[in-house]
Every structure is written in C-alpha cells, then in structure tokens.
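Participant: Predicted coordinates and the sequence they were generated for:
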Amino acid sequence: MFKILRMGCNTTHDNNFSVNRLNGYQWCLLLLVKSPAVFIINGKAISTPANTLIIYDRNYPHQYRANGAEYKNDWIHFEFDSGFFNEYLTMLNTPLYISNHYYISDLIQKMANEFYSNNSYKEQTIEYLMQILLIKAKEQMEMKTFQTKQSRIHDELIKLRSEIYSNPRNNWSIALMAEKLHISCGYLQSVYKNTFFISCMSEVIESRITYAKELLIESELPVGEISNLCGYQNEVHFMRQFKKLTTLTPTEYRRLNSKLGK
C-alpha cells in the first residue's frame, strides 16, 4: 500500500531557503529539486545540480538548502507498507540526478491531479504512478548517480530517437542529427551509442525496416512504393538492407506475415 499525505508541485522559496529537521518526519519525503541545492548527508555537504531527486526515509535527518539561486521543488509526504518499497530501499537518502526530469515531474503532477480530485480510483492510480516513478529512478541510479555531462542532452537524445522512428522517410544524416542537438558529429555518434547501444545511422535503418514491415503486413502497396515511403531512393538498396536485417526479401516477408485476407 502507498498513501500520499500531502504534496505540492513547483513550490518556490528565495535563495536563503534552508531546512534543518534533525529528526526528519514520521513519514517519508520525496523531493524533486528543480534548482541547485546543497544536501547534508551523514555530515557531508553534497552540492547538486537542478533536477535532483531524493527520497528521505522515516525519521532520517532533513538537511538541505538553496545554492545561490531561488529554490524550487516538487514534494510528496507519503506512507507505505513494507511490501511496497522493499525493492527500492537502496535509493533512500541519496541525491540522484534525474536526466529525464520532465518525465518524473510529469508523473508527480499526474499524482497531484489525482490526489486533489474526487476520482473513484485515485488511490490505485496514484500507487501505479508512484511505482513507475520508482522504477525510473532506480533505472537512473543504475546508470550512476551523477552523469551531468551526458545527461544535459539526454532528453534531446530521446526526442531525436522518437523523431527517427516517427519519420523514417526523412533524409537522415549524422550532420542533420548533430545540428538538431547543437553538438558535433563525433560527439553525437559517441553519446548516442553510449546511451542506446546502437549507432545513430543503424537506428535510422532499424526505423525504416520496422516501418517497411508494418506496410508489408497492413497494405497491398508495391515494394517499390514502400521503399520510397521508408526513405529509400533505391529499391535495390532497400531490398538488400531488408534481407540483411530480416533474412527475408520484402515479398517473402509479406507472404509469411500479411494480415490481408486472413
């Protein structure tokens, strides 16, 4: 069971803001701090960038302050039973930089919308949203606590990857993708592969073949037209790449998988 007691989004304080609760709370506190801050953990001061998440355990000291700028955070006071949180105990009382902070902040806002609503199933909805938040935070923790250099463009990389799959017909090139992210071609290739474990141009090919499979299954379009819709100017090149990735020609793939007439 998971239960929110109080919560708020985008709460702001001036640059002199500080908290010093030596005994913490009798419940847990989640903070997504959207400004630079300093946390005192086990007597050690840790300076953190904007978009840092911390989940304080019950009765754990809360010591944190603004760091040279207006302080802003999302916050949740909550209770839980032992079965709900056991998998995530390693995340407690540890500042964690969140590269996909828009995603996490959106989850918190969705929880607030439910918490302050009269929806019939708001408790279940909030619990599922919190589970998603914890899974994403654990995923981030396993990528290491602070990865500020790479994480600065993490959201943009995700947007780029989504755009590649949404628009496989585009005339994608490394130079075009690097320009979109305002980084060098070399850095794009390095950071993309380190993030998604595939090169950016291999991703383009994957997106085109994925779309080709869909068109072959769902339509009666000629292979040449499908080739064009998937961003290929040369049908022979398309057929070679398709067979390389699937071991089948487009015609063979259609014959084995087509839904038409079934």
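Facilitator: Structure's in. What do you need?

Participant: only C-alpha atoms for contact and neighbour calcs from this point on.
Facilitator: Will do.

Participant: Show me the longest helix that occurs in the chain.
Facilitator: When the chain is parsed with DSSP state H, its longest helix is helix 122-142.

Participant: after that one, next one along is what?
Facilitator: For helix 122-142, the following helix or strand on the C-terminal side (DSSP states H and E) is helix 148-151.

Participant: Name the residues that touch that following helix?
Facilitator: Contact partners of helix 148-151, identified using Cα atoms under 8 Å, 6 or more residues apart in numbering, comprise Tyr97, Ser99, Val191.

Participant: Kindly recompute the last result at 10 Å.
Facilitator: Here helix 148-151 makes contact (Cα atoms under 10 Å, 6 or more residues apart in numbering) with Thr48, Pro49, Tyr97, Ile98, Ser99, Asn100, His154, Leu157, Val191, Tyr192, Asn194, Thr195.

Participant: distance of the third one from Lys193?
Facilitator: It stands for Tyr97. With distances defined as Cα to Cα, to the nearest Å, the gap from Tyr97 to Lys193 amounts to 21 Å.

Participant: More neighbours: which of those two?
Facilitator: Using other Cα atoms under 10 Å, the more surrounded residue of Tyr97 and Lys193 is Tyr97, with 25 against 15.

Participant: Second structure follows, compare the two:
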Amino acid sequence: MTHIYYVECNVSHSNNFVIDVPNGYHWLIVITKTPAKFWVDGELKEYPAHTAVLYRPNQKVYYSACTDQFINDWMRFETDAPYITESPLPFGKPFSVNDPNYCQKLFELLSIEHHFNRDYKKSSIDFLLRTLFNKLMESYFHGDISPQYYNLLEMRTRIQNNPGDHWTVSKMAAHLRISPGYLQNVYKRTFGISCMDDVIDNRIRLAKEYLLHSNQSIAEIASQCGYQNVEHFHRQFKQITGETPREFQKKDSI
C-alpha cells in the first residue's frame, strides 16, 4: 500500500532555495525542470534540467537551486509496494529523464488524485505510480541524454500530434536552429527513423483513422493529412500499406 504525504507539480522557487535534511524523509521523488545541485557521494554536484532522484527513507537529502530559479515536481510518500522498494533505480543518484512532459502529466494526475477523495483513489494512485516508475526505469536504462534530445523529442511530439502540418526538413531544422543535414543525421540516430519518414508514417496512421471512421472523401482526407496532391497521397499510402486508400477502406469495412 502507498500513502502520499505531499505531491506538487511545476513548483517554482527563488535562487536561494535549499532542501537539507540530514536524516532524510520518507520516500521522496524529485524531478527538476531547471539545473540544480545535488549532494552525491559526499560532494555537491551540478546536474542539468530534467534530472530525477529517488530517495529511500532515512537517506540524506540535499539539493539546491544553482540558477536564478528552481522549478521541480516532487512527491513524499511511504510505501511497501515491491515495484518501488525493490526497484532497480539507484537511491540518491541523479539521472536524466527521457520524457519529462509525460512525467509531469503523471505528477499532475497524482496531485489531483491525492487532493480529492474519490471511490477509486487508492487504485488510481497505484496505477499512476506504477506508470511513473516504468517511465523512470525507461529513463535510467536509456543511457546518456544530450540537451539536444529534448528539443528533438518536442519536435517529434508535434509531428505525432499534427502530422497534417506543412512539415519540411528545412522548416524543422530552422525551428531547432540547426542545419538540415545535421537534423536528418541526429533525428535518425535518436529515434531510428528519418524525420520525413516519421512525418509520412504519422500521416498514413491518421489517414487510416479517417478512412475507417469518417464520411469524408479521399481527397478531403488527403488534405487533412497534409497532402496537397491526392495522387501523391495515393502513391504514399500504397507504398506503405500495400493497398490504395479505397482498397483499405473497403477491406476493413467488410
């Protein structure tokens, strides 16, 4: 069972902010949005934004601001859940978070569940905490994360959410303030797919939804998915799925 004492999301502090508890709290999770200093292995070290730390009960806790502002998500709690108490995550050792926006949403939901007395509060908190720890383990085993990674991740999220926008390599590179050649190289190295192939895959994914669940014409769907030329849409759709849009629509409506 898990009991949350306090949880806050996106909390801002001044540049003199310090947490110093020599004998520790209960369990504590901290995820920073700004650079910060942490006491690690007997010395104070500076870590970049999007750093997570898990403290076990009675472990020394010390962290502080190191820029004009300190922003973080944090939660203090007690638990006997094995997925936490036996977690492979290190205690008191900072590591980079590979999807900070996702983790922030989980903190937001945990905060809501904590402050409202709802019928399924305990199970909802447990599911959210399990998901948070899954994301933290993904981050920990992800390896080194460069500062550029977060900009690329933000770009990829925008592509996935809005594949119908007018995406081009030059437009994406300009947004990230890097060269088109470097973007293509680093994007594929990071996500295992080229940026334009990612755009196309997400456009076709969206087109499939419209073909199956809307009454729009194929030309309208092509336009919604970012294609100015319906013949080009037909070619790309068949290249990826092996079927024309009409064949896909008819087969899946049977």
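Facilitator: Yes, it's here. Not measured: the values here are computed from a predicted model.

Participant: The contacts of helix 148-151 of the first structure in strands, which ones?
Facilitator: Members of these lying in strands (criterion: DSSP state E): Thr48, Tyr97.

Participant: What is the nearest of the contacts of helix 148-151 of the first structure to Ile205 of the first structure?
Facilitator: Lowest distance from Ile205 of the first structure to those (Cα to Cα) belongs to Tyr192, with 14.8 Å.

Participant: who's in contact with the closest one?
Facilitator: Each residue near Tyr192 of the first structure by Cα under 10 Å, 6+ apart is listed here: Gln150, His154, Leu157, Ile158, Leu160, Arg161, Ile198, Ser199, Cys200, Met201, Glu203.

Participant: Let's see that with 7 Å instead.
Facilitator: Taking Cα atoms under 7 Å, 6 or more residues apart in numbering as the contact definition, Tyr192 of the first structure lies against Ser199, Cys200.

Participant: Translate it into the numbering of the second structure.
Facilitator: Aligned by TM-score structural alignment, Tyr192 of the first structure pairs with Tyr187 of the second structure.

Participant: ok, the residue nearest the centre of the second structure to Val40 of the second structure distance?
Facilitator: Nearest residue to the geometric centre of the second structure (Cα atoms, centre = their mean): Asp99, 2.7 Å. Distance, Asp99 of the second structure to Val40 of the second structure, using Cα to Cα: 23 Å.

Participant: got it, and His213 of the second structure?
Facilitator: 54 Å.

Participant: If you count surrounding residues, which of the two has more?
Facilitator: More neighbours surround Val40 than the other of His213 of the second structure and Val40, with 16 against 11 (other Cα under 10 Å).

Participant: Now do the contacts for that one.
Facilitator: Neighbouring residues of Val40 of the second structure by Cα under 7 Å, 6+ apart: Gly92, Lys93.

Participant: separation between it and Ile204 of the second structure?
Facilitator: Val40 of the second structure sits 47 Å away from Ile204 of the second structure, taking Cα to Cα as the criterion.

Participant: cool, Thr190 of the second structure as well?
Facilitator: Remark: distance between Thr190 of the second structure and Ile204 of the second structure (Cα to Cα) = 22 Å.

Participant: how deep is Ala49 of the second structure tucked in, by neighbour count?
Facilitator: Based on other Cα under 10 Å, the number of other residues close to Ala49 of the second structure is 19.

Participant: residue in the first structure matching it?
Facilitator: When the first structure is aligned by TM-score structural alignment, Ala49 of the second structure is paired with Ala50.
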